[in-house]
Every structure is written in C-alpha cells, then in structure tokens.
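1. Okay, predicted coordinates and the sequence, questions at the end:
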Amino acid sequence: MAEASVSESLSRARERLVAALSAAGRPDDAAHLLAVSKTKPADMLRQAYIAGQRAFGENYLQEALDKQQALADLDDIEWHFIGALQSNKTREVAEHFDWVHGVDREKIARRLSEQRPAERGSINICLQLDVSGEASKAGVELQALPALAESVLALPNLRLRGLMALPAPSDDPEQQRQAFRQVADALAMLRERFPEAPLDTLSMGMSGDLEAAVAEGATLVRLGTAIFGSRPPAGS
C-alpha cells in the first residue's frame, strides 16, 4: 500500500467513526480508533503516525517488539497488546506496552503487576468479558467479573480502565448491539460497585460492527484492514 493510501484509509476510518458517533448522539471525541497493525511493517505504522494516529494494537509479541525498536523515535506512540497473553510473555508485555486488552485471569494480572518497571508507571488494563459463551473464546464470565475486577484493583502497578469483548460475528445489527449492550451494562455494574476506579473504557467493535459498538458506548474501536489494507491468509 502506498504512503498516501494509509493516510487516506485512516481519514476514511475516522470519518466513519465520527458518522457513527453522530448517529448515536455522542460527541465526535467520545470514541477513538485503535489501529490494529499486526503483520504490517513498521513503515506503514509510521505513515499512520504522521497522519495523526497514536494508538496501535499488536497481537504478536516479537513482531511488536521489533516494530517498537524501529519506531523508538516516536516518543508519544501508544502500544496496546490485544492478543491472548500467555504467562511466559507477561514480563516483556509489562516492560514494553502501555495497555493490555484481554486480561481474564488473576494470574496474568498479578504477573503484569509484579513485572511492570516502576519507572513506567501503571499499565492500563481492560478485562475481557465473555459475551459469546463459546468454549473456545477467552474471557471472564459475567458472574466472575466483579471478583476479578476487585483483584486487579488491589494490584499496585495496574490501572483498571474498563472492559473489552469480542462477540461472535453477526451480520444482524440488532444482535450486534445486544452483545455490546451486555458489555456496557457490565461496565456500568463495575462503576457502581467500584466508584473510585477510573473505569472509562469500552474496547469493542471492529470493521464489521463499528456502528453497533459505538451505538452502545464503545470508546475504543479496533480497526486493522480498514486502515492498513488486507492481510495475507494465515500460514501463507
């Protein structure tokens, strides 16, 4: 993809987000884009950065660390780890990322807290809520969410910001909204239970369901292909 294409695609993605916010009766700055840049080279991220994008989401740790090194001169870039996080990778994530989306176990949260370098300050955490009920999907079940949130809030180097979710794909806008409404309701429950916590983030929505997610209160929407173009098939 040419340099101009990244900028143009990002502009179109922003226009789509603003249109969704307007349709939902929300301010233009009520939600932001998280540019999902997995499998994309550092120079494409740099072009998005030049076009004003600051938050980038990565799934693959080593690939992300290589990009961070290549883009080390961009001191206000914000790195989000959004993949499934295994115990043996928590140290490098704690050392090199600003956000972690998808924490669904106290063990992972505890390791991130213990391994976070003091000079980096607290790491922002989104708990992953299971809204699909699929055994193969990660996420904490709703009934276990308050206990996990309480555990995370007690850890010294973490800042619990909110929830993220990956609902089962659907082409039905109402079904999409119902899934996202569950996440929004869960966050409202946590806010009531933990009023001192900075619970301001709903990380939900992708290219196929952005409008439904924004209608239900998403504050961070994950877009990859819409900004950077298609990815090669897995295993290619």
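-> Looks like it arrived, so ask away. Numbering: from 1, shown residues only.
2. Going by C-alpha atoms from here, please, whenever you check contacts or count neighbours.
-> Will do.
3. from the chain's centre, how far out does the helix or strand hosting residue 93 sit?
-> Assigned by DSSP states H and E, residue 93 falls within helix 90-96. Between the centre of helix 90-96 and the centre of its chain there are 16 Å (CA atoms, centre = their mean, to the nearest Å).
4. Can you list the helices and strands that the helix or strand encompassing residue 221 packs against?
-> Assigned by DSSP H and E, residue 221 belongs to strand 220-223. Using 3 or more CA pairs under 8 Å, 6 or more residues apart in numbering; DSSP states H and E, the elements in contact with strand 220-223 are strand 32-36, strand 201-203.
5. 10 Å - rerun?
-> Contacts defined by 3 or more CA pairs under 10 Å, 6 or more residues apart in numbering; DSSP states H and E place strand 220-223 against helix 3-23, strand 32-36, strand 55-58, strand 201-203, helix 210-215.
6. Sketch out the helices for the protein, chain order is fine.
-> Taking DSSP state H as the criterion, the chain carries its helices at 3-23, 42-50, 61-70, 90-96, 106-115, 145-153, 173-193, 210-215, 225-228.
7. Please give me every residue in contact with the nearest residue to residue 49 once chain neighbours are set aside.
-> Nearest residue to residue 49, sequence neighbours excluded (CA to CA, 6 or more residues apart in numbering): residue 77, at 7.8 Å. Contacts for residue 77 (CA atoms under 10 Å, 6 or more residues apart in numbering) come out as 46, 49, 53-56, 68, 71, 98.
8. Likewise for residue 110?
-> The contact partners of residue 110, by CA under 10 Å, 6+ apart, come to 90, 151-152, 154-158.
9. Any of those residues buried? List them.
-> For these, a burial check counting by 16 or more other CA atoms under 10 Å picks out 90, 152, 155, 157-158.
10. and which of the residues you listed is nearest to residue 118?
-> Closest approach to residue 118 among the buried ones among the contacts of residue 110 (CA to CA): residue 157, at 7.9 Å.
11. now the buried ones among the contacts of residue 110 in CSV, with distance to residue 143?
-> Listed next are those as CSV, based on distance: CA to CA, whole Å:
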residue, distance to residue 143
90, 26
152, 16
155, 21
157, 25
158, 22
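12. Below is an additional structure, to be compared with the one above:
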Amino acid sequence: MEELQAKLAGCGNKLIKGKKRIILCVTVTDMLRKMSTEASSIAQKLKTVLDKIQVASDKRPQALQYASPLLVAVSKTKSLDMVIEAYDAGQRHFGENYVQEVEEKGHDIELLDHCEDIKWHFIGRLQRNKVAKLLGVPNLYMIETVDNERLAKAINDTWGRLNKPAPIKCLAQVNTSGEESKSGCTPDSTLELVRYIKDNCPHLDLAGLMTIGSFDHDPKAGINPDFQTLVQLREDVCKALNISTEKLDLSMGMSADYEQAIVMGSTIVRIGSTIFGARNAPQSKATQEEAAEQAKEHEQDKSTQEEAVKSQTSKMKNLSID
C-alpha cells in the first residue's frame, strides 16, 4: 500500500501523455484517501460507542455493576475490509444475521490470518436445515437466537457430533413485543424452553436471554416495556432454577436504544449502523434466498404452534366436560 501511495504521489509531477492515465492516477488517489477516511471513521465511531457504553454502565444501580456490557458489532452486509478495520481498532465480537454471510466471512483466508481471535455471534433467525453449516464456521462464539425446543435439539445434536471440547454458548430468544414479524418464544414459555435446554442439551451452554423488542418505542418516551419484560423474565428464570442473575446475560439494545438498555441491565448490546453506517450494500442472491426461507419456516413454526395451542385447549375443554 505504501509503495502504491508513493508512486501515486509522484504521478502528478511527471509529464504523462494520455488523458486516461492522468484520470486513473487521480481516481486511485481519491480512492486511497476515501479508504483512509472510512478506516479512521470506523475506529472513531467505535470509540464513541464504547465511551457511551461506559457512561451508561456507570449509571446503573450498584447491583448491576458486576460486569461491563459486551459490544457486538453487527457487520451484516458489511465488507471484510470494514470488519478488519474494526478488529484493528480493538473490536473482537461481531454479529451476523445470515448463515451464508457468516460462513463466507468466517472461512475467508485473509480474515482467518489477520483476525485470529475474532468471535462470531449469530443473531438472525436460524433454520434447522442450516444448523450444520453454521456450526462449521470457524470462531463461532454464540448463537443468540434459540427460540424453540426443536432448534435447540438440532444444535445440541450437531455440536455433539463435532466432538467439540466445550458446549456452544447460546441465548434463548424471547419475543417480548408480541409482533408476528419477530422470532422468539413467548414470555410465558421462556422458562419451559430454558428448562428444556438445561435438562436435555448437554452440548449447549445457556448463557442468557435475548430480545429485539419493538422498533416503534422511542427511548425518550420512557422505559422500554420490552426490556422490562426481559429483565423480569431473567428474575423469574433464575428464581425457578435457583441461580444468581449474574449467571444469565441479557442481550438487548441496538443502535437506537442501547444506552437505555444498559442502564436497565443489558450485558450484551448489538450495534451496527452506528459503527459501520447504513446497511446499503445489496444482499447476495444466496442471502436473499435464505431470508425467504427464514420467513417461510417462521410461518410454518407459527402454524404448528397455533395447532398445538388449539389441541391443548380442546383437551382442556374435554376434561372440564368429563
């Protein structure tokens, strides 16, 4: 890079015949300048976010001061260069929404060589037929979106067959807002899912709870009820399992509301656009297909759950009649 910059620096001092060559020199110089600006911008934005995380953390009650919040930089649709720039600025935990994308990034030779201790968090809707592919990604650290027993079993069985030295960390995702477009178990079924993972999935390390929450809530309007719900659920789960709340993480808070989430007790925040800028890169065809498959499976799971509820309701009615 330095050699290229040196050559380009002297380009304007030479008599160059041919307009195309002159234009090329100017264009590449501008490109290098832009790359340098973007790099410093990512580092600066990362520092700003970390500073705000610290300020918000200091505002928490003493009972919540036991751990510093973990920043997961959401690199969905972002280039490898941007991931590496953030890594060079000290960031280690990165979040991805699609198996196809994290697989491509995770197996990239340059990234593997340069970012030896990068840690990937999967934060998107996970299809059971893509579990094996996801678990094959190098440096996979955590799956934050386990929202039903069948998915938990699929991850557990696959990880077990890989003979890994330690369980894979996971979070139980809760749909605290009740929106049909969002994944997650219901608040009422959270304890049941947690118990299932604890009792039946020895290859999963249940590290906590996760929620996305409603995008419509304005932090200026007051406390986010979705965050309140997750905080209370952790209390209920820990009481039922007789464990300390410090043993379960809360992954809640994104670019628009992470400061409030931290004050309320979040230990993991997922921030993308504030660090990397708007997600304006087009999705690959494979990623688009994966998104469509995710939506289809979500509808199928929803239908299955509705049928199960109807069946249970019918059984209860029959029992009451008898």
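-> Everything's here; your move. Quick caveat: nothing in here was measured; it's all calculated off a predicted structure.
13. what's the TM-score here?
-> Comparison of the two superposed chains (TM-score structural alignment, normalised by the length of structure 1) gives a TM-score of 0.92, and 236 aligned residues with a CA RMSD of 2.1 Å.
14. Check the mean deviation of the strand holding residue 221 of structure 1 from structure 2.
-> Averaged over the aligned pairs, strand 220-223 of structure 1 sits 0.5 Å from structure 2 after superposition, using mean CA distance after the TM-score superposition for structure 1.
15. what's the matching residue for residue 92 of structure 2 over in structure 1?
-> Under the alignment by TM-score structural alignment, residue 92 of structure 2 pairs with residue 54 in structure 1.
16. okay, and stretch 212-229 of structure 1 goes to which residues in structure 2?
-> Taking TM-score structural alignment, stretch 212-229 of structure 1 hits residues 260-277 over in structure 2.
17. Report the distance from that stretch to the chain centre.
-> 11 Å.
18. One more: stretch 200-220 of structure 1?
-> Stretch 200-220 of structure 1 sits 10 Å away from the centroid of its parent chain (CA atoms, centre = their mean).
19. what comes up buried for it?
-> Neighbour-count burial for stretch 200-220 of structure 1 [16+ other CA under 10 Å]: 201-206, 209-220.
20. now, which of the contacts of residue 77 of structure 1 sits nearest residue 38 of structure 1?
-> Within the contacts of residue 77 of structure 1, proximity to residue 38 of structure 1 (CA to CA) peaks at residue 56, which comes in at 9.1 Å.
21. neighbours around the residue lying closest to the closest one once chain neighbours are set aside, how many?
-> Spatial nearest neighbour of residue 56 of structure 1, chain neighbours left out: residue 35 (4.7 Å); criterion: CA to CA, 6+ apart. For residue 35 of structure 1, the count of nearby residues is 28 (other CA atoms under 10 Å).
22. now residue 317 of structure 2
-> Here the number of neighbours of residue 317 of structure 2 (other CA under 10 Å) works out to 11.
23. chain center to the helix or strand containing it: distance?
-> Assigned by DSSP H and E, residue 317 of structure 2 belongs to helix 285-321. Offset of helix 285-321 of structure 2 from its chain centre (CA atoms, centre = their mean): 24 Å.
24. Against which helices or strands is it packed?
-> Using 3+ CA pairs under 10 Å, 6+ apart, helix 285-321 of structure 2 sits against helix 99-106.
25. The helix it packs on vs structure 1, average offset?
-> Mean deviation for helix 99-106 of structure 2: 1.2 Å (mean CA distance after the TM-score superposition for structure 1).
26. in that helix, what counts as buried?
-> Neighbour count says helix 99-106 of structure 2 has 99-103, 105-106 buried, by 16+ other CA under 10 Å.
27. would you turn those residues into a markdown table with distance to residue 166 of structure 2?
-> Formatted as a markdown table, the buried residues of helix 99-106 of structure 2 follow (distance: CA to CA, whole Å):
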| residue | distance to residue 166 of structure 2 |
| --- | --- |
| 99 | 22 |
| 100 | 24 |
| 101 | 25 |
| 102 | 21 |
| 103 | 21 |
| 105 | 23 |
| 106 | 20 |
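28. from those, which is closest to residue 174 of structure 2?
-> residue 99 (20.4 Å).
29. Quick check, that closest one in contact with residue 120.
-> No - using CA atoms under 10 Å as the test, residue 99 of structure 2 is too far from residue 120 to be in contact (11.2 Å).
30. Spit out the residues that contact those two alike.
-> Counting by CA under 10 Å, 6+ apart, the shared contacts of residue 99 of structure 2 and residue 120 are 105, 137.
31. picking that back up, next one: the match of residue 92 of structure 2 from residue 190 of structure 1, what distance?
-> Distance of residue 54 of structure 1 to residue 190 of structure 1, given as CA to CA, to the nearest Å: 28 Å.
32. Same check on residue 221 of structure 1?
-> For residue 221 of structure 1, the distance to residue 190 of structure 1 - CA to CA - is 21 Å.
33. quick one: what's aligned to residue 167 of structure 1 in structure 2?
-> Correspondence of residue 167 of structure 1 to structure 2, assessed by TM-score structural alignment: residue 213.
34. now do residue 92 of structure 1
-> Aligning on TM-score structural alignment places residue 92 of structure 1 opposite residue 133 in structure 2.
35. Report the contact partners of its match.
-> Contacts of residue 133 of structure 2 were listed using CA under 10 Å, 6+ apart, and they are 99-100, 102-103, 158.
36. No further queries at this time; thank you.
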